[in-house]
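Enquirer: Got a predicted model here, sequence first, then my questions.
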Amino acid sequence: METFSLEQSGIINAKAIYRNLSSACLTEAALARGEGILSDTGALVVRTGTFTGRSPKDKFIVDTPGVHDEIAWGSVNRPITRAAFKALRSKAVSYLQNRELFVFDGFAGADPVHRKKFRIINELASENLFIHNLLIRPTAAELDQYGEPDFTIIAAPGFHCNPESDGVHSEAAILIDYEAHEILIVGTRYAGEIKKSVFSVMNYLMPKEGVLPMHCSANMDPVTKETAIFFGLSGTGKTTLSADPERLLIGDDEHGWSPDGVFNFEGGCYAKCINLDPEREPEVYDAIKAGTLVENVILDAQTRKPDYTDKTLTENTRAGYPITYIANAEMSGLGGTPSVVIFLTADSFGVLPPISRLSKEAAMYHFVTGFTSKVAGTEQNITEPVPTFSTLFGEPFMPLHPQIYAHMLGERIVAHNTTVYLVNTGWTGGPYGTGSRIALKYTRAMITAALNGSLKESVYVHNDRFNVDIPQTCPNVPEKLLNPRATWADPAAYDAMAAKVAKLFYENFHTKYPRIREDILNAGPRP
């Protein structure tokens, strides 16, 4: 039996090893092993059990001398000793002996100059299908010349930790050893942990190569190649808003901004499915077919037709598919230098304008601050919007100190005269429970105006409280909607809530970033 050098990972007695199987073969294997069932469109549908979203408290970074001074340690980047990592890794590898294993050797990074090789060793065929879809798939020639990976990920969801003896938080653990170039994921079947572990590695490596890694989607004009990037956490509309049928999708979640332009880290998309509608999101809806992995969507027992409104298992229902399933995708994964940057936030307080323009310093402030509301299902135990500040719109995946990434963004905004907008996809007319979510058609119209340049022609009024410039007109958007105070029945109640939110910004920034430059601090909201 060909072992594909798995001995180097300590696996010396596997029952069978399958490397880089096709999506059809992986789907067949998953069905034969009872890992899932088919939907009426041929997609493989699985249930992830206890963990239906990421589990941030179960993620650790191995604290070694080589990385200790680089990592922004804290409540997000938690340390674990090398000894504890080795002990847990040994147990997991022992668990994998005498089992069928599925290996995917692929790439992260569409730009060959900055591309990294990742080997993923999976216990489950379905998870191997997922990462086969999400990373960049090598050609036959590239696979023949693949050599040794830059990083190896071992995913053994059937192995459960003992928190007391293993020194972790629960039965699940996501452990990254940057110095040994290894990642261990155990106790969770939620495939997104694999994807985000790759992202965490790229976010550590890319700044060393002069590349700004970004939790963003990106698209571009098919003719002019004008490129835009969209920052935002899960639930802010990043995937939906970047999937514009009039533009080419470079990627929906993870990118690098190099001196040559933007490039996708991935080769696929991981879209939310809750309330998926063929008219509102036709690209995502049509991508759920044979070869796609679907998590936690409920099927009709007889017809196998998905019920995308059913949140019995979780609101964080997901579909992972190759980017080739998107008709207007830019298959090279490469774009130009961004002319427009959009920060997406879901403001559950209902006080931020639906779109506003930011100065360079304000852009750096909001990049570092990363204000949004975690929406139901994106993490364990989140059942309604929870206001949060997630550094760089992706704090759980950014291991270095935030000012490193922020300064890289500021340099690029100046060098390329890039325009930055803050877009609120959250609430208007009042907070969550009183107001309503801003209509997608209006958000799309505002973003279209930002991308085609027509929004630059608007008259702007500076908002002193939030320190942003608000356009007073936008094609196909009611003028009243542009100024959030005007949408509240009680303007005094708006003012009180706005003051409260501005104070939250101020206190968060002073607490978390006391050493960041004063001009960046002064560009933020004022209590």
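Expert: Right, received. Where do you want to start?

Enquirer: When you work out contacts or count neighbours from here on, use the C-alpha atoms and nothing else.
Expert: Noted.

Enquirer: Ile520 - how many residues pack around it?
Expert: Other residues lying near Ile520 total 16 when counted by other C-alpha atoms under 10 Å.

Enquirer: wait, Thr388
Expert: 17.

Enquirer: residues of stretch 107-121 that come out buried?
Expert: Using 16 or more other C-alpha atoms under 10 Å as the test for burial, stretch 107-121 gives 107-111, 114-121.

Enquirer: all helices of the stretch 101-250 of the chain, in order?
Expert: 125-134, 140-144, 163-166, 192-205, 238-242 (DSSP state H, counting those that start in this stretch).

Enquirer: And the residue nearest the centre of this protein?
Expert: Among the residues of the chain, the one closest to the centroid is Asp253, at 4.9 Å (C-alpha atoms, centre = their mean).

Enquirer: thought that one was touching Ile229?
Expert: No - taking contacts as C-alpha atoms under 8 Å, Asp253 lies outside contact range of Ile229: 9.9 Å.

Enquirer: Are there residues contacting both of these two? Which ones?
Expert: Contact criterion C-alpha atoms under 8 Å, 6 or more residues apart in numbering; residues shared by Asp253 and Ile229: 216-218.

Enquirer: For the helices of the stretch 101-250 of the chain, please prepare a markdown table with the additional fields mean neighbour count.
Expert: Below are the helices of the stretch 101-250 of the chain laid out as a markdown table (neighbours: other C-alpha atoms under 10 Å):
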| stretch | mean neighbour count |
| --- | --- |
| helix 125-134 | 27 |
| helix 140-144 | 10 |
| helix 163-166 | 12 |
| helix 192-205 | 21 |
| helix 238-242 | 23 |
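
Enquirer: Included below, for side-by-side comparison, is a second structure:
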Amino acid sequence: MINSLLRSRVHYQLPAEKLVEQTLQRKEGVLSSTGALMINTGRFTGRSPDDKFIVKDRQTESMVHWNRFNNPIQPEYFLKLQKDMLSYLDGKEDIWMRDAFACADNKHRIALRITTETPWSNHFTANMFITPTSLELQTITPEWHVIQAPGFYADPKVHGTKSANFTVVSFTHKTILIGGTGYTGEIKKGVFTVLNYILPLHNNVLPMHCSANVGRAGDTALFFGLSGTGKTTLSSDPERQLIGDDEHGWDDSGTFNFEGGCYAKIINLSAQQEPQIYNAINAGALVENAGCIPGTNQIDYSCKKITENTRVSYPLAFIENAKIPSVSGIPKHIFFLTCDAYGVLPPVSKLSAEQAMYQYINGYTAKVAGTEVGVTEPQITFSACFGAPFLPLHPDFYATMLKEKIEKYKVPVWLINTGWTGGGYGVGNRISLKYTRAIITAVLNGQLNKVIYKRHPVFGMLVPQACPNVPDVLLNPRDTWPEPTAYDRAANKLLQQFTANYLLYRPEEVKVGVY
């Protein structure tokens, strides 16, 4: 397919330093004081989930959960779009191509051929996916093609899209088309969407939007959570090896990373709070949409001039205690992280398998209201399985797989609230990070195995009544509120919102797995 680009000069499998050099020559980036390449992704500084499409054909028609994240597009539009994209790229003087793998476990790995319009997009894929050895490159046969052309704009009337930018996935053609946007995260999440479809259906692998680490005893822990809940922070532990920060699979032999790199937010980054990420931003890292301190090439991590979604990508090997290859055993603990701005959920509670399924389908957190005029209440956010935009199948399918694995391997599941206590946002206080870290440590060390538990009166999960290095009063949120009856009202209101969301996915259930 890509071999038809006869007029273009194809730069194949270039090392990062060469891609950086070409980006600088093309004046598409600058070097920071640390040696990292800094680029601007253009108009789009984040994903556009409403513009993601899946080709609706015989293979997908009855399997895909069609919704605002999985928009259907007809095969003829895909073929037209692919033809026009290739014609566009054929007219470019240079294009960049890379072969790589997704999935660290060789049993499940998928060969990708990624074609990009710019060297810095290719640099991103070199950071984020697994690089084949020189011997593997001699025999590699691509299974999936990813074609990214930020300068190509779709015509909705001709190509069946909603706007000029798009991500289109065809499972029949094993191709991802990305155009009209330079945001590199579309490449990463396009591949994640593919893996979320093929791995559970064909390999009996549970794909997960989570970070993972492992202790010296081989005890693997998974951390699920939406943005702002502490997923990256809490999985970064100098006493444990990092398996990966975002996407993993779980089969009957253990856990494995889908990627070969990390893609971390860097807004307000500091060496004190996130030393591993901070120290990884050097030569070979790719910084997106960040600013510099005026008059210097020193990254200004507080700069929001372009976007708050400033990011960096770098190979997993840039993390000092990374586990490579990033494969580990069956999880020993699972953490669901939520930032509850209503101050209702306990800082730690233990879930049954049924309750875990309930929480997993809901994927709850609360985003604190920003500076928008008139917004005084936190915004509830539900994202099924902590990754709704990337799930081609019905969320119940993934949740059922998770429940089966939890029960089969007897894995304890913990709900961790990194949000508020003593009242909601504006009244109470944010739970201290040192207490949350102490809770995670206590769980991993087995220190919560012999303490007394009480059942939460509204949500039904088990709440420990003691935890080392955490004040007892914090463990029961009702006791931290000035008016316990106000807590009761807030808790029941939140439960109603949980229930309404849960019934969107499991309408046959009236009781939502509380007891």
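Expert: Thanks, I have the structure now. These figures come from a predicted structure and were not determined experimentally.

Enquirer: Next, the TM-score between them, please.
Expert: Taking TM-score structural alignment, normalised by the length of structure 2 as the basis, the two superposed chains have a TM-score of 0.95; 509 aligned residues with a C-alpha RMSD of 2.0 Å.

Enquirer: now, among the buried residues of stretch 107-121 of structure 1, which is nearest to Gly10 of structure 1?
Expert: Using C-alpha to C-alpha, Ile121 is the member of the buried residues of stretch 107-121 of structure 1 that sits closest to Gly10 of structure 1, with 11.7 Å.

Enquirer: Which residue in structure 2 aligns with that closest one?
Expert: Per TM-score structural alignment, the equivalent position to Ile121 of structure 1 in structure 2 is Thr115.

Enquirer: Lys304 of structure 2 versus the residue nearest to its match when sequence neighbours are not counted, what's the distance?
Expert: Using C-alpha to C-alpha, 6 or more residues apart in numbering and skipping residues adjacent in sequence, the residue nearest Thr115 of structure 2 is Met97, 4.4 Å away. When distance is defined by C-alpha to C-alpha, to the nearest Å, Met97 of structure 2 is 32 Å away from Lys304 of structure 2.

Enquirer: now the helices of the stretch 101-250 of structure 1 in JSON lines, with distance to Val459 of structure 1?
Expert: Formatted as JSON lines, the helices of the stretch 101-250 of structure 1 follow (distance: least, C-alpha to C-alpha, whole Å):
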{"stretch": "helix 125-134", "distance to Val459 of structure 1": "42"}
{"stretch": "helix 140-144", "distance to Val459 of structure 1": "53"}
{"stretch": "helix 163-166", "distance to Val459 of structure 1": "58"}
{"stretch": "helix 192-205", "distance to Val459 of structure 1": "38"}
{"stretch": "helix 238-242", "distance to Val459 of structure 1": "25"}
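
Enquirer: For Leu88 of structure 1, which of those helices is the nearest?
Expert: Nearest to Leu88 of structure 1, of the helices of the stretch 101-250 of structure 1 and by C-alpha to C-alpha, is helix 163-166 at 6.4 Å.

Enquirer: So which other helices or strands are in contact with the closest one?
Expert: Applying 3 or more C-alpha pairs under 8 Å, 6 or more residues apart in numbering; DSSP states H and E, one finds that helix 163-166 of structure 1 contacts helix 82-96.

Enquirer: Which residue numbers in structure 2 does the helix it packs on align to?
Expert: Mapping helix 82-96 of structure 1 onto structure 2 (TM-score structural alignment) gives residues 75-89.

Enquirer: Just give me the match in structure 1 for Gln272 of structure 2.
Expert: Gln272 of structure 2 maps onto Glu279 in structure 1, by TM-score structural alignment.

Enquirer: rewinding a little: tell me which residues of the match of helix 82-96 of structure 1 come out buried.
Expert: 75, 77-78, 81-82, 84-86, 88-89.

Enquirer: Need those residues in CSV (columns: distance to Ser432 of structure 2).
Expert: Output for those, formatted as CSV (distance: C-alpha to C-alpha, whole Å):
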residue, distance to Ser432 of structure 2
Pro75, 52
Tyr77, 51
Phe78, 50
Leu81, 50
Gln82, 50
Asp84, 53
Met85, 50
Leu86, 52
Tyr88, 53
Leu89, 51
